[in-house]
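A structural model of the following input is requested.
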Amino acid sequence: MKETRIEVTVLMPVFNSELYLRNSISSILNQSFTNFELIIINDGSTDESDNIIRSFNDSRINYVNNPSNKGIVAVLNEGLNLSNGKYIARMDADDIATPHRLKIQLQFLKANPEYKLCGTYALKMNEYGEKSSKIRPPKQYANIKVSQLFKNSFIHPSVMADASIIKSFGYKEEYKYAEDYFLFSEIIMHHKAINIADIGLYYRVHNESISATRISEMSLSERKTMQYLLSFLFDEVTEKRLIIHHSLLRPEQNDGVSIDQIEQHLLAIKQANQSKNIYVKNVLEKRLQKEWFNALIRSSENNKLLKFTSSNLFSLRFFNLKQFIKLYSN
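The predicted structure is shown next:
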């Protein structure tokens, strides 16, 4: 009898995840779609993670127990190399997948082979499992592509991707702490992608502080990713342009950027796209107006409403009453 090929590999890195690991693994093993392998890579955990993983008796689990910690990028690439599925789904050891997540994503990718990356919406969950607000990343490809220029448009543990595509790019150590942002940026600049408007994940949000070192490395990786994305628009991406652009995502880290510099940068993006046609014009210009609005709201400028509406970034068709009230009251 011919052996059925595994359709999906679920890749789950683990590091000191004893508090939530059992529920996370169970949520994958109890999926309505069953033709998958679950690769669990325990990256040198010092808690009870190893014992919890070994307590499961399911032939779909492929368990790798690393004796020492290699780091998330190395582990993710290790999982890609071990995978056998036509599609690869990510899962984190503290989140919970909804019962039909794999089925919904697989059905979409098989029915729409031009799409190579598929994420979902998520519902935030705290350390006690209490659920709160929805996370709604942009859905359609044109919106995702524009949004990615300013921030990551995917919830990493919600994604499923064509295995051959994600393996061809891989995760890169030099983009540590934003490795998913760069990987997804590479994919969407060459292939179509979507976020399905369905809750595929209960996404756990911790109150753990991030070290200053990690914040610094993450910011550096974000800037390098933005440099890659801006290079599709500009022949040269200067360090100054990068600082201005990154300030739109992390204004608290870029205090020296003026509102006039932001306006000129956003106008330069608009003009560059008019000649290079990288992004859908109205989608990009709507987002540029939103970024201009947010920058003004954060600023100490006087007459914000006048400055907003007098800019060449402004279009009446993208303006709404809430923006008017907020600008007027500021």
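
from here on, contacts and neighbour counts on C-alpha atoms
Fine.

and for residue 101, nearest residue in space, chain neighbours not counted?
residue 200 (4.8 Å; CA to CA, 6 or more residues apart in numbering).

and the one you found, what is it in contact with?
97, 98, 100, 101, 120, 121, 122, 158 (CA atoms under 8 Å, 6 or more residues apart in numbering).

go again using 7 Å as the cut-off
Applying CA atoms under 7 Å, 6 or more residues apart in numbering to residue 200 gives the contacts 97, 98, 101, 120, 121, 122, 158.

okay if I get those as a markdown table plus secondary structure and distance to residue 224?
Listed next are the contacts of residue 200 as a markdown table, based on DSSP: H, G, I helix; E, B strand; the rest coil; distance: CA to CA, whole Å:
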| residue | secondary structure | distance to residue 224 |
| --- | --- | --- |
| 97 | strand | 31 |
| 98 | coil | 34 |
| 101 | helix | 32 |
| 120 | strand | 26 |
| 121 | strand | 26 |
| 122 | strand | 27 |
| 158 | helix | 24 |
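
before we go on, could you also do this sequence so I can check it against the first one:
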Amino acid sequence: MVSVCLITYNGEKYISEQLQSIIDQLSDNDEIIVSDDGSSDSTLTIIQAFNDKRIKIVPHEPFRNPTFNMEFALQHAQGEYIFMSDQDDVWLPNKVSVMVDALQKADYVISDCYVTDENLNIIYNTRYVPELKIHKNKFMALFFTTPYQGSCVAFRRKILEKALPFPKYIQSHDRWVGNIAAFFYNVKFIPDKLIYYRRHGSNTSQFKSPNSIFKRIYYRLGYCWGLITRIFK
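Purely as a prediction, here's the structure:
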């Protein structure tokens, strides 16, 4: 069973295209867990209009924080194979099958992707950075960089046993789950480009690094402490 954890917030512009690209490759027993963070636009109306029993909207008070919105979605996932999804990307038709196949020999799989503009015109043919491809220590590669999108990963359910609940001081669910996977489990990188990662005005900040070096060190230390606490879990 596949569980797709989809987080939303005022995503009416792109959510229909993204959701359709996911639904088209799921089986009848799979599920899409939608955790909406208090949208004030028509995001939820658009999702409900799909009228698909595999879509499960889990209500909650707004977090105003994508990391803990994703945590909430993950807590409701029932499948063996877990996918994290943003609201504005588009999945290529073979994403689920390729990732599930790769998970037969790994616990956590990262694929490549196309980076596009808001109209899905390709800007970059890869999202990988060289360190991710060549670094012999996968944990170090994942810990010191975030060279991938959370929507480019899939993992086995057992990773949630270590990853949940999230520490309250972490900054990114992508990095936290990736660090847990690299530290405790078998990580695999595959070169297949399986999503169009849409880069637009609301998310281009992910390509910049506004935090000071001191904040970066602070958050890295926080992740280290979080990992240490999970050794004994």
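
hmm, back to that, look at the equivalent of the residue nearest to residue 101 of the first structure over in the second structure and tell me its secondary structure.
Aligned counterpart of residue 200 of the first structure in the second structure: residue 194 (TM-score structural alignment). With DSSP: H, G, I helix; E, B strand; the rest coil as the basis, residue 194 of the second structure sits in strand.

kindly report the same for residue 191 of the second structure.
On the three-state scheme (three-state DSSP), residue 191 of the second structure is labelled strand.

how close does it sit to residue 111 of the second structure?
According to CA to CA, to the nearest Å, residue 191 of the second structure stands 6 Å off from residue 111 of the second structure.

quick one: which of those two has more around it?
residue 111 (26 against 12; other CA atoms under 10 Å).

so what does that one match up with in the first structure?
Correspondence of residue 111 of the second structure to the first structure, assessed by TM-score structural alignment: residue 120.

was I right to think that match contacts residue 193?
No - counting by CA atoms under 7 Å, residue 120 of the first structure does not reach residue 193; the two are 11.1 Å apart.

once you drop chain neighbours, what's closest to the spatially most central residue of the second structure?
The residue lying closest to the centre of the second structure (CA atoms, centre = their mean) is residue 150, at 2.8 Å. Nearest residue to residue 150 of the second structure, sequence neighbours excluded (CA to CA, 6+ apart): residue 174, at 4.8 Å.

start and end residues in the second structure for the helix or strand harbouring residue 260 of the first structure, please.
Here residue 260 of the first structure is covered by helix 259-276, with elements defined by DSSP states H and E. The counterpart of helix 259-276 of the first structure in the second structure, using TM-score structural alignment, is absent.

and what of stretch 79-98 of the first structure?
By TM-score structural alignment, stretch 79-98 of the first structure lines up with residues 73-92 in the second structure.

ignoring the adjacent residues along the chain, who's closest to residue 122 of the second structure?
residue 116 (4.2 Å).

for that neighbour, give its distance to residue 123 of the second structure.
Per CA to CA, residue 116 of the second structure is found 5 Å from residue 123 of the second structure.

so the two - more neighbours on which side?
Counting neighbours by other CA under 10 Å for residue 116 of the second structure and for residue 123 shows that residue 116 has the greater number, 19 against 13.
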